[in-house]
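Q: Return atomic coordinates for the entry below.
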Amino acid sequence: MWRFVAVSTVALLCWTTCSAEDGALRVFAGANLTLPCPHHSEVADPLMVTWSCRGCGRGPAPVTVAQYGRDGSVSRSDGRVRLVLPTFQLHIYPASTQDAGVYVCSVNNAPSAESITVTVEDVPRAPQRPLVVSFTSRSAELSWAPLYSQTGASALRYLLQKRRYDPPAPWDLQHEITIPDNRTTFNVTGLKPFTAYSFRIFSVNKVGRSLASEPSYPMVTHREPPSGKPTVVKTFSPTADTIEVIWRPPDRSEMNGEFIGHVIAYRPRDLDGAEWTTIDLPGNVNETTSYIIEDLTPYTEYLIRVGIKNMVGLGPYAVVRETTLEGVPDRPENLTSRCIPTAS
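A: As a prediction, the model looks like this:
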């Protein structure tokens, strides 16, 4: 004769991954789900125990989850399910949302008025692909739509990640943005001008985070005037009326747009009211990195400025000073002569 001892409450089988009330059990997806057979304390051979579930992600009709036959055989609905003998507890691991439903344990096909309602809490579904609805040179406004699951797992908040798209870069995990409520729009700030970005969103509830959404389609922030200036490497005067300037362009990240040329401006240092003479040097950013300024005044100190420009405007100048070499003195003009008598 089998002796079957029933557990009087579901709470005895619930640990940190679930919560229990009379006739109900709430468990997290991925946890152990163990149910007692809340029935008679003693049954006689021949014995047949059947666990059935109504709901359980398989339709509204009850389905057999596990069964112990009179010949001692055990049948199961899938590999996650097993019967713990001799108590006939139903053990499911790992639990999934399809295991949510109303469970009944019957002995020898006898009707049972007792049941256990199981709710499986899971992470929410990933939201839909975020859309960039507007942007500036340093920000982007995003919008997305949540996807709801049949279990009702909804997002309590969202997480946002970004990455540079060109040149390709990994997702920026260190600067992940937490959106503190379940709103579905957000303005991302702190972006760089004229830079391609992509964004993705995670849904989060008390169970955990969802998979990542599909990344947004790439976008490029607006241009700004260059924020960097060239580094002047060397200046010298090859001749009395020329000065050569050699420089290194700023980093690409400081150009903030398509490079269209360098600009050199100069004037005598001591003539405060003098106008700057400006020279535009179009071309590739790395092709032109030196220039000889001609037709200068010998032995004169000049202020020289070097900058870059893009399609939006001109960036800050690098300013240096250099003095032309001394030249050959000019020929004297308007000479006069006179006789000086000698002493006798």
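
Q: all contacts plus neighbour counts: C-alpha atoms, from now on.
A: Fine.

Q: can you count the residues close to Ala126?
A: 24 (other Cα atoms under 10 Å).

Q: For it, give its distance to Trp144.
A: 11 Å (Cα to Cα, to the nearest Å).

Q: Check Val306 too.
A: In terms of Cα to Cα, Val306 sits 46 Å off from Trp144.

Q: Those two: who's more crowded?
A: Val306 (25 against 20).

Q: Would you mind listing the residues in contact with that one?
A: When contacts are counted by Cα atoms under 8 Å, 6 or more residues apart in numbering, Val306 is found next to Lys229, Pro230, Val232, His262, Val263, Ile264, Ala265, Tyr317, Ala318, Val319.

Q: ok so the fourth one is a helix residue?
A: No: when DSSP: H, G, I helix; E, B strand; the rest coil is applied, His262 is found to be strand, with no helix at that position.

Q: wait, doesn't it sit right on Leu281?
A: Yes: when contacts are counted by Cα atoms under 8 Å, His262 is listed as touching Leu281 (5.0 Å).

Q: Looking only at neighbour counts, state which of those two leads.
A: Per other Cα under 10 Å, whichever of His262 and Leu281 has more neighbours is His262, with 23 against 17.

Q: run this one through as well so I can compare:
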Amino acid sequence: MLIPCVSVGAAGSTVTQKKGENVTLNCPQVQEDESLATTIWYKDDIMKVSMGQSGGTQYTEPSLESKFAVEQDSSLVLMRLDPGDSGNYTCKVFVVNSTGVMDNNSTTWIVLVQDVPSPPGEARIVDTQSRQVKVEWSPSDSDNNSPISNYVVLISECQTGNNKREIVVGESTHQVTITNLEPYTCYQVHVRATNDVGRSLPGPPTSQFYTESESVTAIVDQAGGSCASDTCRDSFLVCEGSVCKYKTGVDCSNGNEHCQSGTACESSSNMICKIQLTEDCSSNPTECGEGLKCDTTSNTCKPTCLGFTLHV
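A: Next comes the predicted model:
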């Protein structure tokens, strides 16, 4: 794999490079009436490598040979940059002028190595409800020389990891409410930070947690449960007087006292909610109770006798 290498020309400037790249830093030029004696490179005022007049290179630490290389023109190549390579690099060139006097010139470079941000702090649960959770976290300790643009909050179900979702918030936001969750379901949350280089590693996740169970006044899936106007879960229920009741024509064998008003659970009809005498049957003309028939004139259930409708 080719590693990008950048050579910088203007002496004494700031150099910004991404992790993994190479960069070449130049030294002061030797004038025509001067002869090069020694070149020394410093990082943060600590000597790292030197090159004598003969071109031999000496490192202060053996491990630096895989990081630094000095070219014949005394320029320094920093290889496979890492955030720890950020710092001030000074090249000091010792020369002998035409009169035989030793002199020196120096140039300092500020090197900034960019990387993804450090992971955010541990994600913490602030508040849990049946269908939402509030999460907070601490910001990343370092943006690694590239400003953080946003935080990405990731939530998924425990163990299976199903239903993964991402919520993106601004760089100054460290708390978010995640909605549209399932009641009494196990979730886990972690957070990543993003800059121009990419996403950080995830910060420490929350402990696994369960959303709250749904309250009886929220979603009701059986007759007899308390309800608001639109919170009976199933299509065979209707909210009547703050109680979910079975609609006409529904099997009521498991709750015969819960048929909606104007109907009754009839054993002769295999425990089905049937419309009773004089009740409106216009929407369900075939659902009148035993011995009743929907009178098309009044649209109410009327008793039948010997095949004739008795008008009462």
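
Q: What would you report as the TM-score here?
A: Taking TM-score structural alignment, normalised by the length of the second structure as the basis, the two superposed chains have a TM-score of 0.61; 230 aligned residues with a Cα RMSD of 3.8 Å.

Q: Inside strands: which ones of the contacts of Val306 of the first structure?
A: In this view, these that belong to strands under DSSP state E are Val232, His262, Val263, Ile264, Ala265, Ala318, Val319.

Q: what about the first one, how many neighbours?
A: Neighbourhood size, Val232 of the first structure [other Cα under 10 Å]: 18.

Q: That one and Glu244 touch, don't they?
A: No: look at Val232 of the first structure against Glu244 with Cα under 8 Å: they stay out of range, at 11.0 Å.

Q: What ranges does the stretch 201-344 of the first structure have for its strands?
A: With DSSP state E, counting those that start in this stretch as the criterion, the stretch 201-344 of the first structure has strands at 219-220, 231-236, 243-248, 259-268, 277-282, 290-293, 301-310, 318-323.

Q: The fifth one: which residues count as buried?
A: Under the neighbour-count criterion of 16 or more other Cα atoms under 10 Å, strand 277-282 of the first structure has Leu281 buried.

Q: Between strand 259-268 and it, find me the angle.
A: 160 degrees (axes from the mean of the first three to the mean of the last three Cα atoms, to 10 degrees).

Q: just how off-centre is strand 277-282 of the first structure within its chain?
A: 41 Å (Cα atoms, centre = their mean, to the nearest Å).

Q: That strand - contacts with which helices or strands?
A: strand 259-268 (3 or more Cα pairs under 8 Å, 6 or more residues apart in numbering; DSSP states H and E).

Q: ok, longest strand in the second structure?
A: Max-length strand for the second structure by DSSP E is strand 102-114.

Q: what helix or strand is the closest residue to Asn162 of the second structure other than its chain neighbours on?
A: Leaving aside its chain neighbours, Asn162 of the second structure sits nearest to Ser156 (5.9 Å; criterion: Cα to Cα, 6 or more residues apart in numbering). According to DSSP states H and E, Ser156 of the second structure maps onto strand 150-157.

Q: average offset between that strand and the first structure?
A: Superposed on the first structure, strand 150-157 of the second structure shows a mean distance to its aligned partners of 0.9 Å (mean Cα distance after the TM-score superposition for the first structure).

Q: which outside residues touch that strand?
A: Identification of contacts with strand 150-157 of the second structure by Cα under 8 Å, 6+ apart yields 162-173, 185-195.

Q: so it matches what in the first structure?
A: Per TM-score structural alignment, the counterpart of strand 150-157 of the second structure in the first structure is residues 157-164.

Q: again, but for stretch 179-186 of the second structure
A: Counting by TM-score structural alignment, stretch 179-186 of the second structure corresponds to 189-196 in the first structure.

Q: what's the span of that stretch from first residue to last?
A: By Cα to Cα, the extent of stretch 189-196 of the first structure from end to end equals 14 Å.

Q: for stretch 122-133 of the first structure, same thing?
A: 31 Å.

Q: likewise stretch 7-23 of the second structure?
A: End-to-end distance (Cα to Cα), stretch 7-23 of the second structure: 6 Å.

Q: Show me how to select, in PyMOL, the buried members of the contacts of strand 150-157 of the second structure.
A: Selection of buried members from the contacts of strand 150-157 of the second structure for PyMOL, criterion 16+ other Cα under 10 Å:
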select buried, resi 168+169+171+186+187+188+189+190+191+192+193+194+195
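
Q: Of the contacts of strand 150-157 of the second structure, which belong to strands?
A: Using DSSP E, the contacts of strand 150-157 of the second structure in strands are 165-170, 186-194.

Q: what's the closest of those residues to Cys27 of the second structure?
A: Among those, Thr194 lies closest to Cys27 of the second structure (Cα to Cα), at 35.6 Å.

Q: Centre-most residue in the second structure?
A: Val153 (2.5 Å; Cα atoms, centre = their mean).

Q: so how far is Leu36 of the second structure from that residue?
A: Plainly put, Val153 of the second structure is 57 Å away from Leu36 of the second structure if you go by Cα to Cα.

Q: What about the nearest residue to Val189 of the second structure once chain neighbours are set aside, how many residues nearby?
A: In space, and not counting its chain neighbours, Val189 of the second structure is closest to Ile155: 4.5 Å by Cα to Cα, 6+ apart. Ile155 of the second structure has 22 neighbouring residues, counting by other Cα under 10 Å.

Q: The one 5 residues further on now?
A: Neighbour count for Thr160 of the second structure, taken as other Cα under 10 Å: 9.

Q: what's stretch 107-124 of the first structure in contact with?
A: Here stretch 107-124 of the first structure has contacts from 23-29, 38-39, 47-50, 95-97, 99-106, 148-149, 151, 153-155, 203-210, using Cα under 8 Å, 6+ apart.
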